[in-house]
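# One predicted model, sequence on top.
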Amino acid sequence: MIHRDLKDVVAIDVAATCAPWSKDDYKSRLSQRNTVAMVIELPRAGRRKPVVVGSMVYQLHKQHVELERIFIEPEYQLRSFGRQLISELRSRLTRERRTRIRVTVEESNLRLLLFFLAVGFSAVESSGNRIAMEHWWNDAPSPFREIDKRQRSGSTRSSREDHDQEGDNRIGV
């Protein structure tokens, strides 16, 4: 996002969200070293400038990407612009470094929750009226990967002990 896009982004934010950020909010967030903002534009023919139809703001952390904000102009919603933004964010994930995208959504924002589910996010935590959702670089949530790693690494227990352990888990549940 460049400075001249800020006016359009703020206007779309007001039209598309129930708690929009002000111009000053954007400036303070974007002054942080690890914060990035992107816009998605509708290309125009000829000399006309492209029209901004959506935006996202995210933070790059050592092991994950935190999506702070994503929105599309209401007129252009349901035309895969949001999916394109998420796809761009997925390209920031790697096996070695950043392995997941994390976002927190208000419970009452059903439309956004359904969008994130449709593009591959999973709800991982609920606190108050907010739901934390994550998308992993290989589409598998972390706890299951950890279990798989232990099973593949070759356990020192016998298969009988594993069976007894499984039995205990089933009874306790």
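Nice, thanks for sending it over. Residues are numbered from 1 along each chain as shown.
# Please make it C-alpha for all contacts and neighbour counts, starting now.
OK.
# which residue ranges form the strands in this structure?
In the chain, strands defined by DSSP state E lie at 35-42, 51-60, 64-72, 100-106, 122-127, 130-136, listed in chain order.
# For those, give me CSV that also has mean neighbour count.
As requested, those are arranged in CSV below (neighbours: other Cα atoms under 10 Å):
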stretch, mean neighbour count
strand 35-42, 17
strand 51-60, 20
strand 64-72, 21
strand 100-106, 20
strand 122-127, 14
strand 130-136, 20
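# okay, those strands in TSV with distance to Gln165 next?
Shown next, in TSV, are these (distance: least, Cα to Cα, whole Å):
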stretch	distance to Gln165
strand 35-42	46
strand 51-60	40
strand 64-72	33
strand 100-106	31
strand 122-127	26
strand 130-136	29
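# Of the ones you listed, which is nearest Gly172?
strand 122-127 (22.6 Å; Cα to Cα).
# which residues sit against that closest one?
For strand 122-127, the external contacting residues (Cα atoms under 8 Å, 6 or more residues apart in numbering) are Phe116, Ile131, Ala132, Met133, Glu134, His135, Pro141.
# to the chain's geometric centre, what's the distance from that strand?
13 Å (Cα atoms, centre = their mean, to the nearest Å).
# distance of the residue located most distally from the centre of the chain from Arg170?
Distance from the C-alpha centroid of the chain, by Cα atoms, centre = their mean, peaks at Arg160 (41.8 Å). Look at Arg160 and Arg170: by Cα to Cα, to the nearest Å, they are 15 Å apart.
# Comparison target, given below:
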Amino acid sequence: MTVTIRPLQENDRAPVIAMLKEGVALKHFLPTAYTQANALLGAALSGVPFTMIKLRAGQTRPHQVTSRAWVAEVNSVPAAFALSLVHANEIEIHLAWTLKALRRTGCMTALIQHEITLNNGQKRIYARCYKKSTWAVSCFQKNGFTLANTGDPVELTL
């Protein structure tokens, strides 16, 4: 299997929404994920900054951010995505999913490594995962992230 990472495109909305629906059906995401994700996808496509409440070290604060998103394809079919928020000196891998049928194909590792390589050590990289996403937490840890906060969601940092 070949995994290819590329920037999100407008025609990726439907496959990404389908991935979110799978995440909701598997009780990984709350049903509100659609509303949030649709706005974030639009922002990633437009590149326009926006204000978002972010959780850091157990505290929430508004921040001006931009978002960017990547799609992992397996044999030319969208299999996973990752959406990151960029703010000042940090990047947060905010929302990600791999289709259940295509897990263990290297998609999430490829997406994480793509973000790390793109960053080139210039900003601190964070990720947030729900505790029940043990596979996601494990994947981030295998890619050099460590737990920074044990709440729910857990925060990991590189």
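That came through fine. These numbers come from a predicted model, not from an experiment.
# TM-score for these two?
Remark: TM-score between the superposed chains equals 0.71 [TM-score structural alignment, normalised by the length of the second structure]; 125 aligned residues with a Cα RMSD of 1.8 Å.
# Of the contacts of strand 122-127 of the first structure, which pair is most distant in space?
Distance extremes for the contacts of strand 122-127 of the first structure: the farthest pair is Ile131 and Pro141 at 15.6 Å, using Cα to Cα.
# Could I get the full set of helices for the second structure?
13-25, 33-46, 107-119, 134-142 (DSSP state H).
# Nearest to Ala72 of the second structure, out of those helices?
Closest of those to Ala72 of the second structure is helix 107-119, at 5.8 Å (criterion: Cα to Cα).
# Determine the set of other helices and strands touching that closest one.
Secondary-structure packing of helix 107-119 of the second structure (3 or more Cα pairs under 8 Å, 6 or more residues apart in numbering; DSSP states H and E): strand 3-7, strand 59-74, strand 77-87, strand 90-98, helix 134-142.
# Using CSV, please lay out the ones you listed together with distance to Thr35 of the second structure.
Formatted as CSV, those follow (distance: least, Cα to Cα, whole Å):
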stretch, distance to Thr35 of the second structure
strand 3-7, 21
strand 59-74, 15
strand 77-87, 14
strand 90-98, 13
helix 134-142, 22
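# Any idea which of those gets closest to Val16 of the second structure?
Closest among these, using Cα to Cα: strand 77-87, at 6.9 Å.
# By residue count, tell me the biggest helix in the first structure.
Per DSSP H, the first structure has its longest helix at helix 159-172.
# what packs against that helix?
Contact here means 3+ Cα pairs under 8 Å, 6+ apart; on that basis helix 159-172 of the first structure packs against no helix or strand.
# centre of the chain versus it, how much separation?
That offset, for helix 159-172 of the first structure, works out to 36 Å (Cα atoms, centre = their mean).
# any idea how far the residue farthest from the centre of the first structure is from Arg111 of the first structure?
Distance, Arg160 of the first structure to Arg111 of the first structure, using Cα to Cα: 48 Å.
# Just the buried positions in the longest helix of the first structure, please.
For helix 159-172 of the first structure, a neighbour-count test (16 or more other Cα atoms under 10 Å) marks nothing as buried.
# and what of stretch 135-144 of the second structure?
Buried, per 16+ other Cα under 10 Å, within stretch 135-144 of the second structure: Ala136, Val137, Cys139, Phe140.
# Just give me the match in the first structure for the third one.
So that's Cys139 of the second structure. Counting by TM-score structural alignment, Cys139 of the second structure lines up with Phe115 in the first structure.
# Ok, His114 of the second structure next?
Mapped onto the first structure by TM-score structural alignment, His114 of the second structure lines up with Glu88.
# Give me the distance between its match and Ala132 of the first structure.
Note on Glu88 of the first structure: its distance to Ala132 of the first structure, by Cα to Cα, is 20 Å.
# follow-up on the earlier one: let's have the helices of the second structure in a markdown table, adding distance to Ala79 of the second structure.
Converted to a markdown table, the helices of the second structure look like this (distance: least, Cα to Cα, whole Å):
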| stretch | distance to Ala79 of the second structure |
| --- | --- |
| helix 13-25 | 8 |
| helix 33-46 | 16 |
| helix 107-119 | 7 |
| helix 134-142 | 15 |
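# Fine by me, we can end here.
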